[in-house]
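Visitor: Provided below for reference: sequence and predicted model.
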Amino acid sequence: MKKNLLIAPIAIAISASVLLSGCDDKDNVKPEQQIGADPVLPAAKNFLLPPMQVPKGVGWKENQLPKVAEDLKIEKVADGFLHPRQLYTLPNGDVLVVEANGPGTEPVTSPKQLIAGLVQGKSGKSGKGGNRITLLRQNGEHQWEKHTFLEHLNSPFGVQLIGDTLYVANTDSIMKYHYQTGDTQITDPGKELADLPDRVNHHWTKSLLASPDGKLLYVGVGSNSNIAENGLDIEYRRAAVLEVDVATGASRIFASGLRNPTGLQWEPQTGKLWTIVNERDEIGANLVPDYLTSVEDGGFYGWPYSYFGQHIDQRVKAQRPDLVAKAIKPDYALSSHVAPLGLLFYSGSALPADYQGGAFISEHGSWNRSPLSGYQVTYVSFKQGKPVGVPKPVVTGFVSDDQKELHGAPVGLAVDKSGALLVADDVGNTVWRVSAK
């Protein structure tokens, strides 16, 4: 305990000089130059602590709404959630809202960890999580009713339905529950299908996706560090996409070197697996771009040794040139520190044509650069199974114009039975619905 008390003044003193220099981190690279297949990557800058700009979480005022593109409209589905993170639409049109945040509060053991905690608290991003799933159902008057669907979970994130079995990815395991169409509550304790790497210091979320035939589950597992500074032993089965056999619970590493794959989806035209990835920090406001990429079986994507292909991270000691040589360059950069947390390929027809056939991406937003980046839902067009062009802002207005106040932050995405886009907002504790005007 004394050690933690000593860290605080040290961290504050260090941050004063580091953050001031960090906010003047000029490298003549504009965020828009870091979007697409060939982003501009400036020289790395080493910071003991990253530069910060943290808007104050204030939530939404009565009748206040996010902004949407001119051919769309937005409405509130429901609010009052406890940190809604993911959304999942059941075959009958009911919508599951996964409410959670990281497990426990761990001892502060470094200045960097202290600053990260302060950041989360100030931005409102670590509000109390429900550790539950709430079900939303439209009644005959098109009002959304809330039902407590499943409780006593352990920092849940991903959810998938295969047949009559609902799979939930807690931070430490995949659980399975019997589900009957129309259920508004699950009361059975469930059974564990497979264990997952538990959280220690970083990245507790476990994204989840079923294979089209329902025989396999794919799990996105983030790293337990920024660049393996805590050693590689605790990174076992981390920074990877795992493949889990539904029949037996046996798992293998499907792809690796993905620092934090927070969303998994099948691209409808090619049938390939795609993910969004949160990349590393502390080497500059414009490094490293987060990205969207297809995922190859057995593929290695660089972490921690290199980024965006074979750009070596000089901070990582005991390098592995053999792995760097194999590192796959991501398909599409999203710009640095936008923190993508939601991915959805849209195959419906209810939204305007400009939003059909591509991917919606929710950018939860930066805390370690100035000016801010992210804090929006964008749409990336696809052509012949590949992303093209630049992202189109779809939902914005989560941050005040002066970037000092944070009303909301987008996370999970889903499509309701009418084809409208649903957005989970874990700062405003709201679910939003975006439809054609």
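Guide: Everything's here; your move.
Visitor: Going by C-alpha atoms from here, please, whenever you check contacts or count neighbours.
Guide: Will do.
Visitor: Give the helix, strand or coil label for the spatially most central residue of the chain.
Guide: The residue lying closest to the centre of the chain (CA atoms, centre = their mean) is Leu341, at 2.0 Å. Three-state call for Leu341 (DSSP: H, G, I helix; E, B strand; the rest coil): strand.
Visitor: Same question for Ser347.
Guide: coil.
Visitor: Assess the claim that the residue nearest to the centre of the chain and Phe360 are in contact.
Guide: No. Using CA atoms under 8 Å as the test, Leu341 is too far from Phe360 to be in contact (10.8 Å).
Visitor: also this one, for the comparison:
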Amino acid sequence: MNKKIFFALCLSVFATGGLLSFKLIKSDNSFSGPQTVKSGLTLPDGFQAAIIADNLGSARHLVATPQGDIYVHLAGTKNGKGILMLHVDGDKATLKSSFANFGGTGIAIKNGYLYASNNREVYRYKLDDKNEVINPDKPERIVTGLIDRRTHAPKAIELDNDGNLYVNIGAYSNICSEFDPNKTGCPILDSAAGIWQFKADKPNQTYGDGVRYAAGLRNVVGLAWNQQDNQLFVMQHGRDELHNLFPNLYTVHQSTELPAECMFALKKGDNAGWPYVYYDWMQQKNMLGPEYGGDGKKPADSKYINPVAAYPGHYAPDGLLFYTGNQFPEKYKNGAFIAFHGSWNRAPEPQAGYCVVFQPFKDGKPDGKWEVFADGFAGTEEQKASGHAVHRPCGLAQGPDGSLYVTDDNQGTIYKITYKKQ
């Protein structure tokens, strides 16, 4: 073999986490490869990452229990099941059970129940004192009849401390122009593009039983309840195609960087402004959208809330977690980790994202510049730039020992990130 080809192949195998040599072990229900398998991730000094499971299916959000188990929600079913329960022992995850005849994204544990969503409903399962599902074949349906128009259909969920359930209802549109030809008002805002609040213990609720908690949010996949200030935080996917739709107002470069992906701290009744508003992270202000009279310079109406933090355009934030553990250094305590799924629409610029970033917090609010925490999911630089990423981060969970779990919904990989003092 040509030496240059051999060397390039070795680099590719290393950059993709050694996946060419990775073997899925099924004889003992283990989804973990040998501990010598490299994760391929780059991390700050003192941190390590291990691949503890692979080939699971399209692994979306996940949640960890105090007993060392994790529940992983798959986007679709695999072997007829949409939720996997695995036990984590060190750098090895072993399948304990699988259940649910539906795929989806949202999953959470609260007050003795496991909650999980598909694109139209939210269910819950009663847990025993070991946080294991008691009757996996008979979940209780909590919410039904949610809008599913395929575009931005996944329903992410979160729960507060007062018995409320929050569900994202994504807008089935980029900027509502096809539903609002006269630019007089977006008619889908009454049933989409927002966060709906329901009772966490009331069965068979529909839109009429819920409350539109916050409006003007194009699509939210990452939600997390901030215990420091008892408030819901969300990550919004910003709009697309500023240059393609308005080439006289926006350059190609502006369209790749704008609008920002935004973090919002929500209170009941807040309106983030979609479709009329987008956030320009370079000018650091809300702008009036060009479809509604904007020109890249006109500011938005002040009635719309500002984000509390902003990130480059089209990174696609799919996971949000507030870190409350004690394993990581003190700087990470109560800060936010964000899983960026990665872009598809930054051409002709290289595609970007495909990473987990850390946003420092102080007193329950973002404080300081965000930083890339874990990178290398996409594989080689060529794979990343072209958008042909090997792995794409999606869900985040904190283990009982303070470890950080990250799902990848492309290859079905789960990473465990740990810290060891030097």
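Guide: That came through, no problem. Note that the structure is predicted; figures quoted are calculated from it, not measured.
Visitor: how about the residue nearest to the centre of structure 1, what's its partner in structure 2?
Guide: Aligning on TM-score structural alignment places Leu341 of structure 1 opposite Asp318 in structure 2.
Visitor: what's the distance between its match and Val88 of structure 2?
Guide: Taking CA to CA, to the nearest Å as the measure, Asp318 of structure 2 falls 23 Å from Val88 of structure 2.
Visitor: Then Gly238 of structure 2?
Guide: As judged by CA to CA, Gly238 of structure 2 and Val88 of structure 2 stand 35 Å apart.
Visitor: Show me which of these two is the more surrounded one.
Guide: For Gly238 of structure 2 versus Val88, neighbours defined as other CA atoms under 10 Å are more numerous around Gly238 (26 against 20).
Visitor: contacting residues around Gly106 of structure 2?
Guide: Contacts for Gly106 of structure 2 were tallied using CA atoms under 8 Å, 6 or more residues apart in numbering; they are 60-61, 73, 115-118, 154-158.
Visitor: ok, so what distance separates the residue mapped onto it from structure 1 from Asp172 of structure 1?
Guide: By TM-score structural alignment, Gly106 of structure 2 lines up with Gly158 in structure 1. Shown here: Gly158 of structure 1 relative to Asp172 of structure 1, a distance of 12 Å by CA to CA.
Visitor: Tell me where the stretch 51-200 of structure 2 has strands.
Guide: Ranges of strands in the stretch 51-200 of structure 2, per DSSP state E, counting those that start in this stretch, are 59-64, 69-78, 81-89, 92-99, 107-110, 113-117, 122-126, 140-143, 157-159, 164-169, 194-199.
Visitor: Just name the most buried of the ones you listed.
Guide: strand 59-64 (a mean of 28; mean count of other CA atoms under 10 Å).
Visitor: equivalent range in structure 1 for that strand?
Guide: Strand 59-64 of structure 2 covers residues 84-89 of structure 1 once aligned (TM-score structural alignment).
Visitor: Give me the contact list for that stretch.
Guide: Applying CA under 8 Å, 6+ apart, the contact partners of stretch 84-89 of structure 1 are 95-100, 129, 157-160, 411-417, 422-426, 429-431.
Visitor: try stretch 311-330 of structure 1
Guide: With contact meaning CA under 8 Å, 6+ apart, stretch 311-330 of structure 1 is reached by 37, 227-229, 291-294, 299-302, 304-310.
Visitor: buried set for the helix of greatest length in structure 1?
Guide: In structure 1, taking DSSP state H as the definition, the longest helix is helix 2-23. By 16 or more other CA atoms under 10 Å, the buried positions in helix 2-23 of structure 1 come out as 7-8, 11, 15, 18-19, 22-23.
Visitor: again with stretch 357-377 of structure 2
Guide: Those would be 357-361, 364-366, 370, 372-377, for stretch 357-377 of structure 2 by 16+ other CA under 10 Å.
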